[in-house]
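1. Return atomic coordinates for the entry below.
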Amino acid sequence: MSITSLSSSTGVTEPLSRLGSSTSCRLCGARELHSVLDLGASPPCELFLTEAQLDEPEPTFPLHLRVCGQCLLAQLPPLIKPEETFTEYAYFSSFSTSWVEHARRFVESATARLGLDAGSFVVEVASNDGYLLQHVVAAGIRCLGIEPSVNVGDAAREKGVPTVTEFLGPDTASRIRAQHGAADLVVANNVYAHIPDVLGFTHGLRELVADDGWVSIEVQHLLTLIQQTQYDTIYHEHFQYYTVASAQRALAAGGLELVDVELVPTHGGSIRLWARPFGSGSAVTPAVAEVLAAESAAGLHEVDGYARFTQDVQRSRWELLGFLVDAAKQGKTVVGYGAPGKGNTLLNYCGVRPDLLGYTVDRNPYKHGRYTPGTRIPILPVERIAVDKPDYVLVLPWNLREELTAQLSYVGEWGGRLVFPVPTLEIVEVGR
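-> The predicted model follows:
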């Protein structure tokens, strides 16, 4: 399979109608964007439908991942403004107990690593419902959350976490720094992929942090996304996907130097980037070179290294559809667990409808009584599984496998089994 660019060697240029609002790289400006994976068109993954909206038109947008031939930033065209998704948001981080525990461990380790104390100041960007900063508050460290979604920001304030409702940019950062002072630590977990203005956002991070401070960013690692066929994590909220190499370039463009990197298991495989303002004098750890070498060995520092991804994704789709169709033919019942954004990419790309997946359940009451975007699958409370006793439960947030296998162990009481669709379809017996 060959990779085609916007202006290919054959002279054929893709129609502008398929390129969104930009045909150039949002990081370096190059117009050499190469196709990595085209998932067709789907609706925004967090815009769950009410029953009244089922008879209304539903907009869809292209979901086509490309990589820049110059800086190798993998990216989607900026078709949806962040304000359209994040002003009121359906995702509350605290509904995942493992994610809250992950945040607690991070706060504990960062406090020890950086020597944070009562005189320190910690800022988290995209702080959601206070899942992380609640631990900073408990440690007696001054902190502030910056969260654009009004509804989840309200939940954080109810927990006693100081939170402002803002989108981060250089101007916002300047106002916050003038009012609260420079931060010793700026945390940005699972947000660096969510902003189309990567340069403005990075400049905002630099403005927030003190000259001798630290920035910690967690973001999904493109290396594991490719190697483990995690195509369902590609959706419109994610405007770009990072290797350490492309993240290093993005940080440098905003005045931050990458000095350390950790590989963490969250979200199927993420990188925790530790950066400091240029001139801080920190030595770059060997871990940075080690991860860069692993990426290079996998071919991700060259455009051709992405060539097999489409074939792997197609195979994953065929596996899931084959299982669902066979189950339906055999009269077996299959329901879903979870209604995450990644699940909606999977369901739309695979063409799964209520005839193959009767409903899905979710712990978040906000989603109850609503329907998944595009596929119109009902979302019910978790208790419905124990009532209906389905033969199979398709776990859509597969990245929480350990947590959800324990939570759903009761499914084995009636002989039910769990199904994990990514990276390859796996049917698991539980509770026996």
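
2. hey, let's count contacts and neighbours off CA atoms from now on
-> Fine.

3. centroid residue for the chain?
-> In the chain, the centroid-proximal residue (C-alpha atoms, centre = their mean) is residue 190; its distance is 5.7 Å.

4. surely it meets residue 216?
-> No - the pair residue 190 / residue 216 is not scored as a contact, 10.8 Å apart, by C-alpha atoms under 8 Å.

5. tally of neighbours for the nearest residue to residue 280 once chain neighbours are set aside?
-> What sits nearest to residue 280 in space, not counting adjacent residues and going by C-alpha to C-alpha, 6 or more residues apart in numbering, is residue 212, at 5.8 Å. Neighbour count of residue 212, defined by other C-alpha atoms under 10 Å: 16.

6. Following up with a second sequence; could you model it the same way so I can compare the two?
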Amino acid sequence: MRCRLCGSYRLVSVLDLGATPPCERFLRSDELDAHEPTYPLHLRLCEKCLLLQIPALITPEDTFTEYAYYSSYSDSWVQHAKEFVDDAVQRLGLGSESFVVEVASNDGYLLQHMVTAGIDCLGIEPSRNVGAAARERGVPTRTDFLDQAVAQAVVAERGAADLVIANNVYAHVPDIVGFGQALRTLLADDGWLSIEVHHALNLVTLGQFDTIYHEHFQYYTVLSATRALAVAGLSVVDAELIPTHGGSIRLWARPEELGAQPSSRLLEILRMEELAGLHEVSGYLSLRRRTEALRDELLGFLLECKANNQRVVAYGAPGKGNTLLNYCGIRSDLVEYAVDRNPYKHGRFTPGTRIPIREPAAITEDRPDVVLVLPWNLETELTSQLSYVADWGGRLVYPLPTLRAVSWQPEAVRS
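-> The predicted model follows:
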């Protein structure tokens, strides 16, 4: 394996999660007796440029041509997108003459707010099914994987963009050099690029191993992201720490020829990473030990529930949840079923672990003893939504970043 950014062969093993199926390939009942392909899930670090990465064993086309994830099923995610749009409009002075492009725009959860604000926009979304949902929402959407040819076609048809948004996609493309060049092509010479991506600082220091899965090809610090974008002629000039996905970074970049200087906020985050040891190889090597401890604690809890005849079900069937279930070896003997708001997943089974997925109403019908919340990064939203579990004395449990049960406040328990 060579580093996909700098080409070095000097890659160090950080965490080997074994071999698992792709996390979004939910199984139909007629597929349960068929062969299910699995691929190694082995995180490595480039000693030269410090890019965290896994081998590109599946292609984006394998994953995203038809996709099971719809952003709009998370209320807090839609609100996060609205706040981003409101802030970007004010910060950049966007108006009716502006043009905004979002790459990997999903079901229009973000650009719908640009449409409402009267700003011309275009989504570039590779998944046919979720792109169709965006168009139904009134968001102009092109079904394509972004590459240089697509970027050039968009600019020829619509002009260069004042703002290019690439939220939660920068980890999903194995050709980060070509992708960065396509982003630069989309961008006006005085434009802005905004990227949101999970912060490797939290992955390593908090043991967020479930954020590692096959459609995430690399994992960024601000340092490694700055190096990657620089190859495409883009300079990161500002950065923000944001709470999404258990802790992400929002990068603001501009064409390098503008000569913009880095903000104090960007320099402070770089200092945080350096103090955490992430500007050298040794800082990454604690992740394996931390991950094994989290696995052992969760399995111990579930085995105790089983010994005490307590029924456990899972809330949510996200991609990250499938990494957790497969690595920990959790199957339907420990977690009876999962529920999810996305109808696409109902009646299907989790990849690898074959746990059935049902509608959320199943929880109120069955009244299980424990609800294990797999999308733990949405804790604030889901603790409120699932407060009804307290009605029958059930426990709401989050597996990461530490195993913990919700302490219900008296006012949360309804009469």
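
7. Now the TM-score, please.
-> TM-score for the superposed chains, counting by TM-score structural alignment, normalised by the length of structure 2: 0.98, backed by 410 aligned residues with a C-alpha RMSD of 0.6 Å.

8. any idea how far the aligned partner of the residue nearest to the centre of structure 1 in structure 2 is from residue 144 of structure 2?
-> Counting by TM-score structural alignment, residue 190 of structure 1 corresponds to residue 168 in structure 2. Between residue 168 of structure 2 and residue 144 of structure 2 the computed distance is 17 Å (C-alpha to C-alpha, to the nearest Å).

9. and what of residue 349 of structure 2?
-> Distance of residue 349 of structure 2 to residue 144 of structure 2, computed by C-alpha to C-alpha: 28 Å.

10. how about the residue nearest to the match of residue 190 of structure 1 when sequence neighbours are not counted, what does it touch?
-> What sits nearest to residue 168 of structure 2 in space, not counting adjacent residues and going by C-alpha to C-alpha, 6+ apart, is residue 197, at 5.1 Å. Shown in contact with residue 197 of structure 2 (C-alpha atoms under 8 Å, 6 or more residues apart in numbering): 167-171, 220, 248-250.

11. Residue 197 of structure 2 matches what in structure 1?
-> The alignment partner of residue 197 of structure 2 in structure 1, by TM-score structural alignment, is residue 219.

12. my guess is its match is in a helix, correct?
-> No - going by DSSP: H, G, I helix; E, B strand; the rest coil, the assignment for residue 219 of structure 1 is strand, not a helix.

13. the more surrounded of residue 349 and residue 144 of structure 2?
-> Neighbour count, other C-alpha under 10 Å: between residue 349 of structure 2 and residue 144, residue 349 has more, with 23 against 17.

14. And the aligned partner of that one in structure 1, how close does it get to residue 339 of structure 1?
-> Alignment note: residue 349 of structure 2 maps to residue 371 in structure 1; criterion TM-score structural alignment. Going from residue 371 of structure 1 to residue 339 of structure 1 by C-alpha to C-alpha gives 9 Å.

15. The alignment partner in structure 2 of residue 305 of structure 1: neighbour count?
-> In structure 2, the residue paired with residue 305 of structure 1 is residue 283, using TM-score structural alignment. The tally of other residues near residue 283 of structure 2 (other C-alpha under 10 Å) stands at 17.

16. any idea how far residue 283 of structure 2 is from residue 270 of structure 2?
-> Noted for residue 283 of structure 2: a distance of 14 Å to residue 270 of structure 2, by C-alpha to C-alpha.

17. and if you look at residue 28 of structure 2?
-> Remark: distance between residue 28 of structure 2 and residue 270 of structure 2 (C-alpha to C-alpha) = 45 Å.

18. Then residue 12 of structure 2?
-> From residue 12 of structure 2 across to residue 270 of structure 2, the span is 22 Å (C-alpha to C-alpha).

19. which stretches of the stretch 1-150 of structure 2 form helices?
-> Using DSSP state H, counting those that start in this stretch, the helices of the stretch 1-150 of structure 2 run over residues 60-64, 75-92, 111-116, 128-136, 148-158.

20. TSV for the ones you listed, including mean neighbour count and distance to residue 201 of structure 2?
-> Compiled in TSV, the helices of the stretch 1-150 of structure 2 are given as follows (neighbours: other C-alpha atoms under 10 Å; distance: least, C-alpha to C-alpha, whole Å):
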stretch	mean neighbour count	distance to residue 201 of structure 2
helix 60-64	16	25
helix 75-92	15	21
helix 111-116	20	29
helix 128-136	20	31
helix 148-158	15	31
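
21. Right, I'll call it a day here.
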